[in-house]
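>>> sequence below, structure please.
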Amino acid sequence: MDATSWARGLWRRVTDPVDWPRRRLLWECLLAAVLALLVGWGELAGGHGLLRSAGAAVGVAVLSLVRRGLPVTTLVAVSVLSAVTDAAELVLPLAAWSAGRRIDGVLKALGAFGTSLVLYVGLSLWTQQRSAPFLLVLGTLFFLVFAVVPGLASRYWTQRRTLLQTLQERNAHLLRERQMIAGQARMRERQRIAQDMHDSLGHQLALIAVQTGALEVDRELTGRQREAVAVLRQASVAAMHELREVVGILKDGTLGEDSGAEPPARVVAGIGGLVDSAVAAGMRVTLERSGEARPLAPAVDHAGYRIVQEGLTNAYKHAPGTPITVAVRFEPDSLVVEVANGPAGPDGPVRSEEAVSGGQGLTGLRERARLVGGIIFAGPVEGGFRLAGMLPYGSGEARATFVDTEDDLRQQPAWGTPGEGGPVIDRLDPREEFKDIMSTRKSNGCVIGCGIALLILVGLAALAFLALGKTIEETDKAMLDRSVYDSVKVGEPEQRVRDRLPSGKSVFTADLKDKGPAQPAGASCLSLLSSEGSKGTEDTVFRFCFKDGKLIEKREFDVQN
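The predicted model follows:
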């Protein structure tokens, strides 16, 4: 691969459009600028030159911008920069977070973080010219807290989000599959029911139509009898057409094959014919219409017709001879159909022996209205009885409901055509399975994550405790109070002086031997730091020089820290 191809590949990785939308680009540039300013200011405050501060700021800005496309390179480079500068540690958690979620493979991530740890600790010791175990532990602890912990947290969060997305996709796939299976099962059951209805009821209705047709032309019948037989024949023919339509809808959602091109009359527009038939049969029925007619969904249109048909049938059976009012009102938001009759006559309701009733008419109407998102009211009113239905206009598609409430009024999910599936109610619904899986995964993930976090925190606490104890120990060996320094007199025996002073064998005094004024020839000197603290960028040093078993010099001077 030549240099040009490598450069182009690197550029594509850094400027990947998926990772760089416009809003993200603005945010990344702002973040890089802020980090660069902080690091540059920190280097200047540490007493470094302008050139080094500017270089560190530019390096941090570049690494911040390329961390998404080059996570391993960025992590290693930031670790090196943090070891050789004073303020680049600000970028280390950010680079570790980005690398933890974007490095593919556990071994690769382990290698990247391990290499970064070795480089960070090694360069820190080299730049400070110290190799004490204390600094090794302190540097390792710092890297674990500000690099490894953010990387692990980022990796865990990313893996959990990926698992959640996978489970959601699986759940959606199971839902679609189950809906398809349920739709096919419904279609097969509808076809079986339609076939049974066609074979049984169709044959009986056809036989009734043929027999009544033959009886109608019998010369021995009177005119009144012939009219009654004609009504029976027309009813049987109409029932046979209805049966074919129902069979067709059950099979594939269309009208029966023998229905012809004419639309069915059992719709709201056919209510007038239904009222005329009732009047012809001797019923006292009036029809009232109001509002501007609007197009209706097929299921709504048919439900409105069935409500009026059921209301007239019930009024004829239970309150014969009473005046009946049929109202069809096109309201702004719904269609209202109503059948109301007055109180029953002196003869009272027809006995059950005279009027056969299955008792399922109103139940069927409520279910039919509920399927289109409407409601049904049925009950006594002013001595009579009133049956009314409120049906939403809808968008031309039938609706379905799978709740137990009656007053729903268009709050149900859409129902597709037969065979396409739809809402499925099942105790083994994949949505419930998904909830169980997510609760189990979440609990397991929380337990594992909390366990890992607890182990890390315990380890870090132990390291912090050891580092704190070691720091206190090293400080006690290197620090001296001014009052003790003033009380020591030149010429005192060496052993008496050393008994009053710390040992000086500390990591904090390791680099003081070559600093300050020249030591007396042939003398052995002990350098200690003042317990008063630093003076800006300088530390106060107390030096004691011994020769021939006596203190020959004590001196105070300042050194750069």
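>>> CA only for contacts and neighbour counts going forward, please
Will do.
>>> return the list of helices and strands in contact with the helix ranked longest in the chain.
If you go by DSSP state H, the chain has its longest helix at helix 149-216. Judged by 3 or more Cα pairs under 8 Å, 6 or more residues apart in numbering; DSSP states H and E, helix 149-216 is in contact with helix 92-102, helix 223-252, helix 430-478.
>>> any idea which of those is most buried?
helix 92-102 (a mean of 24; mean count of other Cα atoms under 10 Å).
>>> show me how far that one is from its chain's centre.
24 Å (Cα atoms, centre = their mean, to the nearest Å).
>>> hmm, who's touching the helix or strand that comes right after that helix?
Downstream of helix 92-102, the next assigned helix or strand under DSSP states H and E is helix 106-128. Applying Cα atoms under 8 Å, 6 or more residues apart in numbering, the external contacts of helix 106-128 come out as 72, 75-76, 79-80, 82-84, 99-100, 103, 131, 135-136, 139-140, 143, 148.
>>> one more to put side by side:
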Amino acid sequence: MSKSGDRSSHGIGARLAAWWAWFAVPGQWSGRRTTGELALAGVLALLGAGTEDLLGGEGWVLAAVAAGSALLSLVRRRLPASVLVLTAGLAPLVPGFGPLLLVVGWSSGRYIAGAGRALAAFILAFVVNVGASLIGPWEGSRLLTIALTATLYYLGTTLAPGLAHRYWTQRRTLLHALQERNAQLLRERTMVVGQARLRERQRIAQDMHDSLGHQLALIAVHTGALEVDRELSERQRDVVGVLRNASVTAMHELREVVGILRDGIEAPHGTAAAPGGTADETGRAARGIAGIEGLVEAARTAGTSVGLRRSGEERSLAPAADHAAYRIVQEALTNAYKYAPGAPIGVDLRYEPDTFVVEVLNEKPTEKPAKDVVSGGQGLTGLAERARLVGGMCHAGPADGGGFRVAGMLPYGAAPLAEAAP
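From the prediction side, this is the model:
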């Protein structure tokens, strides 16, 4: 008996599971929706039983109307056309189904697939509703009156809500389609702009490579030949060597900049070089705090008086901030070469508890700058933006005594990148 009972319970459970799989469309019945449908079914059951009770119904009729209203409410989404026709036929005969007819009409406008099928379902429901209204004893003179009343009732409680819901659904679907198309157009536009920007960057990179690369190569070749000229003094050979090293370094940096413009990815730079080293095994300058000493040595070799001072306990910076410190010193030294020739320069690297401070101060120039100084006018402005992007700040301006100071404050560790200015 126990095995038979288990098999019977298992069979009932399987049938219930199969019925639920048919009833609840996969992916559409969430917990919130299930709760709402059950609540609506309960409300319609109470309205149906209450309406029937007001009109004189009693006993099993009330229970049947309540159960029928709840059941038809639950399956109205799965079988919209069948429930519409059935409810339209029952409403004139059983007034308790009147509240349900309003909800079924509204729901059928959305869930009946296809305009032709929806039109056929509403026409059939209208015929059934009017026909059911004419069932029973009536006087011949009242036939048209009953038909007119049933028609108006059907139009107000069933057809009008169904058309309104169908229009609202189609409008919402159209808006969603337009929004998706607009988003797709924006994505395509972004891709087109990105491709155009990439092509322009590649063109600029090619122009830079063809023009500047050729000139820098000529400078490197001629300075290399001049360096071994026996007629030059030792001092002149040192200066020519500085020029040759600068041209070779410039070619390597130009190659990296061209790669950034072409591919949009910055090549890794040697931030882990030894403190006294000025270049890695490929000949590229160490592009970080480790390379600042090389910049100072190169300036000294060229005859400029540059002092370097370090203070505080050394700590590591984020790669972008480390590179920004190198660029601040490089641009500040270049600015001093141009506008304060012969003036002593001091480079101060301070490891403060919360930030790394780099300061370059040149004293009052003893000579006037050359008239043919080439300047783009964007170097110091670019330093401020570079420091801001790594979460720091950079200031450049006159110093006391007639000199000029460039100072930057950069964060330790991985600082969040700020958004670039438009």
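>>> kindly provide the TM-score of these chains.
The TM-score (TM-score structural alignment, normalised by the length of structure 2) is 0.78; 389 aligned residues with a Cα RMSD of 3.6 Å.
>>> circling back to that earlier point, out of the helices and strands packed on helix 149-216 of structure 1, which is closest to residue 174 of structure 1?
helix 430-478 (6.2 Å; Cα to Cα).
>>> could I get the full set of helices for the stretch 1-150 of structure 1?
Counting by DSSP state H, counting those that start in this stretch, the stretch 1-150 of structure 1 has helices at residues 3-14, 22-45, 50-66, 71-84, 92-102, 106-128, 133-143, 149-216.
>>> what residues in structure 2 pair up with the fourth one?
In this case it means helix 71-84 of structure 1. Aligning helix 71-84 of structure 1 against structure 2 (TM-score structural alignment) gives residues 80-93.
>>> how close does stretch 173-181 of structure 2 sit to structure 1?
Comparison of stretch 173-181 of structure 2 with structure 1 after fitting gives an average deviation of 1.9 Å (mean Cα distance after the TM-score superposition for structure 1).
>>> of all the helices of the stretch 1-150 of structure 1, which one comes closest to residue 295 of structure 1?
Of the helices of the stretch 1-150 of structure 1, nearest to residue 295 of structure 1 by Cα to Cα is helix 149-216, at 28.1 Å.
>>> which residue numbers in structure 2 go with that closest one?
The aligned range for helix 149-216 of structure 1 is 160-227, by TM-score structural alignment.
>>> now residue 325 of structure 1: which helix or strand?
Using DSSP H and E, residue 325 of structure 1 sits in strand 324-330.
>>> average offset of that strand relative to structure 2?
Mean deviation for strand 324-330 of structure 1: 5.1 Å (mean Cα distance after the TM-score superposition for structure 1).
>>> off-centre distance for that strand?
49 Å.
>>> report all helices and strands that the following helix or strand past that strand contacts.
Sequence order places strand 334-341 as the next helix or strand after strand 324-330 of structure 1, per DSSP H and E. On a contact count with 3+ Cα pairs under 8 Å, 6+ apart, strand 334-341 of structure 1 meets helix 298-318, strand 324-330, strand 384-392.
>>> relative to strand 324-330, how tilted is strand 334-341 of structure 1?
170 degrees (axes from the mean of the first three to the mean of the last three Cα atoms, to 10 degrees).
>>> what does strand 334-341 of structure 1 contact?
For strand 334-341 of structure 1, using Cα under 8 Å, 6+ apart, the contacting residues are 304, 307-308, 311-312, 315, 319, 322-330, 384-393.
>>> apply 7 Å and report the result again.
304, 308, 311, 315, 322-330, 384-393 (Cα atoms under 7 Å, 6 or more residues apart in numbering).
>>> also stretch 309-316 of structure 2?
347, 348, 349, 350, 351, 352, 412, 413.
>>> straight-line length of it, end to end?
18 Å (Cα to Cα, to the nearest Å).
>>> stretch 342-360 of structure 1 now?
23 Å.
>>> pull the contacting residues for residue 348 of structure 2.
308, 309, 310, 358, 359, 360.
>>> now do the contacts for the closest residue in space to residue 389 of structure 2 that isn't next to it in sequence.
Leaving aside its sequence neighbours, residue 389 of structure 2 sits nearest to residue 418 (Cα to Cα, 6 or more residues apart in numbering; 4.8 Å). Applying Cα under 7 Å, 6+ apart, one finds that residue 418 of structure 2 lies in contact with 388, 389, 390, 391.
>>> please look at the second one and residue 417 and confirm they touch.
Yes: between residue 389 of structure 2 and residue 417 a contact is recorded at 5.3 Å, counting by Cα atoms under 7 Å.
>>> between the two, which has more neighbouring residues?
Looking at residue 389 of structure 2 and residue 417 with other Cα atoms under 10 Å, you find the greater number of neighbours at residue 389, namely 20 against 13.
>>> please report the distance of the spatially most central residue of structure 2 from residue 176 of structure 2.
Structure 2 has residue 187 as the residue nearest its centroid, 11.4 Å off, counting by Cα atoms, centre = their mean. From residue 187 of structure 2 across to residue 176 of structure 2, the span is 16 Å (Cα to Cα).
>>> please apply the same query to residue 404 of structure 2.
In terms of Cα to Cα, residue 404 of structure 2 sits 60 Å off from residue 176 of structure 2.
>>> of those two, which one has the most company?
Neighbour count, other Cα under 10 Å: between residue 404 of structure 2 and residue 176, residue 404 has more, with 22 against 12.
>>> re earlier: relative to helix 298-318, how tilted is the strand holding residue 325 of structure 1?
170 degrees.
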